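Asker: my questions are about this predicted structure, shown below with the sequence.
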Amino acid sequence: MANRIVSGIKPSGDLNIGGYGGALSQFIQLQQDYDCFFFIPDLHAITVPQPPDVLQRRTRDIAALYLAAGIDPGKSVLFLQSQVPAHAELGYLLQTLAVMGELGRMTQYKDKSDGKSSVSSALFTYPVLMAADVLLYRTTHVPVGDDQLQHLELARDLARRFNQRFGVELFLAPEPIIGMIGSRIMGLDDPSAKMSKSNPNTNSCVMLMDSPELIRRKFAKAVTDSEGIVRYDWESKPAVSNLVEIYAVFSGLSVEEIERRYDGKGYSSFKSELVDVVIEKLVPLQARYHEWIGSPELDRILKEGAQRAAAEAAPVLAEAKRAMGFASF
């Protein structure tokens, strides 16, 4: 079996360039070398309340952005999580193997529930659904950021636990793909915090659909440091390193090439040309997005993708149920 990747972007907010660098741009590269299943995890989005019309709009927005960015439905399977019921069914089966203690230790659950008097039980159990998302397709690799490693390790544990308990070799323990350039794009105002739309400083976050004028204004206000040297060093120069990483994602140049290009030039020309490469990438992406979002072809691709995904998932789910002792007719 070829190496296989499963990954997705949750439709719980509009995408910024952090989402592009940490997911979309990497998906484009990965589909050249892997058998890829890219989905929109709309079931995960409802772990917190979502207005139905907003969820529906954002789900189609993300799908259109996948295609606008360069996901090729001829190479990759693109689908909505909710359209493949095997995700939810395997998620429930795996909940019977997960224990309260390990779910309670999940950092993201603790962060998202902190200070709240009431949270959905789905917020507590959603890492098990995440495990089902990848195990269902006998996934070999999962691209993850540092904040998702804990969830992937749970998936690996559940795969091994299932196989051992039921005496089968059904699920693989997928390996992480980490450390790709763009996997950690931070706020333009604070390089210690991930770029986020929830930041009250609107200049900290560049959205994929921002106008060129707005992009220029936001980058003009991006923090740097007093050294005046374009050098990639997250420990001593986090703000500049963040800008270098953004430049690398949007230009296709390596960090070393960027450092050489701006050797002795200071920050003014660097930031100006950084804006140019971001705009050069985003303007045509925005145009392609507008073509896709209004096209019935988008729905056709998602429908066919769900059919292809369901066909891959069905025998794995059936084998899991057989191993657990469920009757089949």
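Answerer: That came in fine, so what should we check first?

Asker: alpha carbons only for contacts and neighbour counts from here, please
Answerer: Will do.

Asker: can you give me the helices for the stretch 101-250 of the chain?
Answerer: With helices called from DSSP state H, counting those that start in this stretch, the stretch 101-250 of the chain shows them at 107-113, 121-135, 149-166, 212-220, 238-251.

Asker: what angle separates the second one from helix 149-166?
Answerer: To tie it back to what came earlier, the one meant is helix 121-135. 70 degrees (axes from the mean of the first three to the mean of the last three C-alpha atoms, to 10 degrees).

Asker: which other helices and strands contact helix 121-135?
Answerer: Packing contacts for helix 121-135, counted by 3 or more C-alpha pairs under 8 Å, 6 or more residues apart in numbering; DSSP states H and E, involve strand 4-8, helix 86-95, helix 100-104, helix 149-166.

Asker: quick one: these as TSV, columns for mean neighbour count and distance to residue 79 too.
Answerer: Output for those, formatted as TSV (neighbours: other C-alpha atoms under 10 Å; distance: least, C-alpha to C-alpha, whole Å):
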stretch	mean neighbour count	distance to residue 79
strand 4-8	23	10
helix 86-95	19	12
helix 100-104	12	27
helix 149-166	18	21
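
Asker: can you list the helices of the stretch 101-250 of the chain in TSV and add distance to residue 288?
Answerer: Shown next, in TSV, are the helices of the stretch 101-250 of the chain (distance: least, C-alpha to C-alpha, whole Å):
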stretch	distance to residue 288
helix 107-113	34
helix 121-135	28
helix 149-166	33
helix 212-220	16
helix 238-251	17
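
Asker: let's bring in a second model and compare:
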Amino acid sequence: MSEFKQLVFSGVQPTGNLHLGNYLGALQRFVALQDTYECIYCVVDLHSLTATLVHDDLAEQTRAIAAAYLASGLDPKKNIIFNQSRVPQHAELAWIFNCVARIGWMNRMTQFKDKAGKDRENASLGLLAYPSLMAADILVYRATHVPVGEDQKQHLELARNIAQKFNNDFSEHIATHGYGVEMEVGEERVNGFFPLTEPLIEGPATRVMSLRDGTKKMSKSDPSDLSRINLMDDADTIARKIKKAKTDPEPLPGDVGGLEERPEAHNLVGIYAALAGTTVQEVIRDYGGRQFSEFKPALAELAVEKMAPINAEMRRISADPGYVDGVLREGGERAGAKAEETMKMVREIIGLLDN
């Protein structure tokens, strides 16, 4: 019996400007993964509707995310790059997963509680069911790995729960049609249709924090533009934002343990390490004991060196929307063919008539 082929899936919402946190936490890692995995990278435009239903520039935002993918170094021939709404099988499988998942699972999602706030009864059903669509995004390709930040681990765990419940509920049908694939669940080898997707979490800056508050994640929705470095910021803007980044009056510590109670210092050191492709320990070895007045200029110089080429390439690619649309169209066709292979088997397993 065959095993699941290793496949990576991930996506980014087309809402707001992409920033340094998106690059270090996602795009940079996407580029590295394309050399060792088959990868599918999506602009999850349907997910953006849970944040704001009516967008004045959704198409442009979608193109901007695709341009960032390409400018960061993703190869559209080596990877599949597309926007989610081009492949209706995502929504089809999401509905099936809505019927597999339990309401209690959704109510426990931390992000739903945070985004819905105290007025949960007035939140959209889409916001509540968001993780079910995320599970469908991953599993419609039967992806085995997803690069995620710490804040997305709960959603991936839900995707694993949905996959396991589907496998259990339809175990006899899966076996009857011969669609079972062998996989490890704990210490056992079992058969199932959907894989229990694994997270890929690595690197010194998997979670980049705000430049104005080291206890909060760098966010596209933060009202202060000084809280983030946007991928479209020019060199002067990047240097100015790092200069204004919040710090404390003490010099950098002589060891990594000294960063634990200093969130802003920890954040800036982590950003430097991620940009330089080194470790926090090595940054502290080189800059421990120095004042931020010495460290910040070095960080600004490094950030400009790394981000300026991406900025220039994003502007070049964005100036040719026809090229971007072509990449998304071709990627959508390739993704759709893969997704339909999965859905034909899902329909047969469930018993849905399929032409």
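Answerer: Done, it's in. The shown structure was predicted, so the numbers you read here are calculated from the model rather than taken from an experiment.

Asker: could I get the TM-score for this pair?
Answerer: Once the chains are laid over each other, their TM-score by TM-score structural alignment, normalised by the length of structure 1 reads 0.95; 329 aligned residues with a C-alpha RMSD of 1.7 Å.

Asker: if we can go back for a sec, and the helices and strands packed on helix 121-135 of structure 1 as a markdown table, adding distance to residue 238 of structure 1?
Answerer: Below are these laid out as a markdown table (distance: least, C-alpha to C-alpha, whole Å):
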| stretch | distance to residue 238 of structure 1 |
| --- | --- |
| strand 4-8 | 28 |
| helix 86-95 | 39 |
| helix 100-104 | 32 |
| helix 149-166 | 22 |
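
Asker: out of those, the one nearest residue 282 of structure 1 is which?
Answerer: Residue 282 of structure 1 lies closest, by C-alpha to C-alpha, to one member of those: strand 4-8, at 20.4 Å.

Asker: what does that closest one correspond to over in structure 2?
Answerer: Using TM-score structural alignment, the residues of structure 2 aligned to strand 4-8 of structure 1 are 7-11.

Asker: with structure 1 superposed, average distance for the matching stretch?
Answerer: Comparison of stretch 7-11 of structure 2 with structure 1 after fitting gives an average deviation of 0.7 Å (mean C-alpha distance after the TM-score superposition for structure 1).

Asker: quick one: that stretch to chain centroid distance?
Answerer: Distance, stretch centre to chain centre, for stretch 7-11 of structure 2: 9 Å (C-alpha atoms, centre = their mean, to the nearest Å).

Asker: coming back round to it: ok, which of the helices of the stretch 101-250 of structure 1 comes nearest residue 198 of structure 1?
Answerer: Closest approach to residue 198 of structure 1 among the helices of the stretch 101-250 of structure 1 (C-alpha to C-alpha): helix 107-113, 13.4 Å.

Asker: in structure 2, what residues pair with the closest one?
Answerer: Under TM-score structural alignment, the match for helix 107-113 of structure 1 is residues 110-116.

Asker: buried set for the matching stretch?
Answerer: By neighbour count on 16 or more other C-alpha atoms under 10 Å, the buried set for stretch 110-116 of structure 2 is 111, 112, 113, 116.

Asker: grab the nearest non-local neighbour of residue 143 of structure 1.
Answerer: Spatial nearest neighbour of residue 143 of structure 1, excluding adjacent residues (C-alpha to C-alpha, 6 or more residues apart in numbering): residue 177 at 4.4 Å.

Asker: under the alignment, what does that neighbour map to in structure 2?
Answerer: Counting by TM-score structural alignment, residue 177 of structure 1 corresponds to residue 200 in structure 2.

Asker: now do the contacts for that match.
Answerer: By C-alpha atoms under 8 Å, 6 or more residues apart in numbering, residue 200 of structure 2 lies in contact with 145, 146, 147, 148.

Asker: now it: how far from residue 29 of structure 2?
Answerer: 10 Å (C-alpha to C-alpha, to the nearest Å).

Asker: repeat for residue 207 of structure 2
Answerer: Separation of residue 207 of structure 2 from residue 29 of structure 2 (C-alpha to C-alpha) stands at 13 Å.

Asker: now residue 264 of structure 2
Answerer: From residue 264 of structure 2 to residue 29 of structure 2 the distance is 23 Å (C-alpha to C-alpha).

Asker: residue 277 of structure 2 now?
Answerer: 11 Å.

Asker: ditto for residue 323 of structure 2
Answerer: 24 Å.

Asker: which one of those two has more residues nearby?
Answerer: Remark: of residue 323 of structure 2 and residue 29, residue 29 carries more neighbours, 20 against 14, as counted by other C-alpha atoms under 10 Å.

Asker: what do we get in structure 1 for that one?
Answerer: Residue 29 of structure 2 maps onto residue 26 in structure 1, by TM-score structural alignment.

Asker: excluding sequence neighbours, find me the nearest residue to its match.
Answerer: residue 180 (7.7 Å).

Asker: just give the number of residues close to the one you found.
Answerer: Residues lying near residue 180 of structure 1 (other C-alpha under 10 Å) number 15.

Asker: any idea how far it lies from residue 144 of structure 1?
Answerer: Look at residue 180 of structure 1 and residue 144 of structure 1: by C-alpha to C-alpha, they are 9 Å apart.

Asker: residue 168 of structure 2 matches what in structure 1?
Answerer: By TM-score structural alignment, residue 168 of structure 2 lines up with residue 164.

Asker: how near is that match to residue 287 of structure 1?
Answerer: For residue 164 of structure 1, the distance to residue 287 of structure 1 - C-alpha to C-alpha - is 50 Å.

Asker: repeat for residue 270 of structure 1
Answerer: If you measure residue 270 of structure 1 against residue 287 of structure 1 using C-alpha to C-alpha, the figure is 26 Å.

Asker: comparing the two, which residue is more hemmed in?
Answerer: residue 270 (21 against 12).

Asker: wait, a helix at the more buried one?
Answerer: Yes - counting by DSSP: H, G, I helix; E, B strand; the rest coil, residue 270 of structure 1 falls inside a helix.

Asker: that one maps to what in structure 2?
Answerer: Superposed on structure 2 with TM-score structural alignment, residue 270 of structure 1 falls opposite residue 295.

Asker: what is the nearest of the contacts of residue 200 of structure 2 to residue 91 of structure 2?
Answerer: Among these, residue 146 lies closest to residue 91 of structure 2 (C-alpha to C-alpha), at 19.2 Å.
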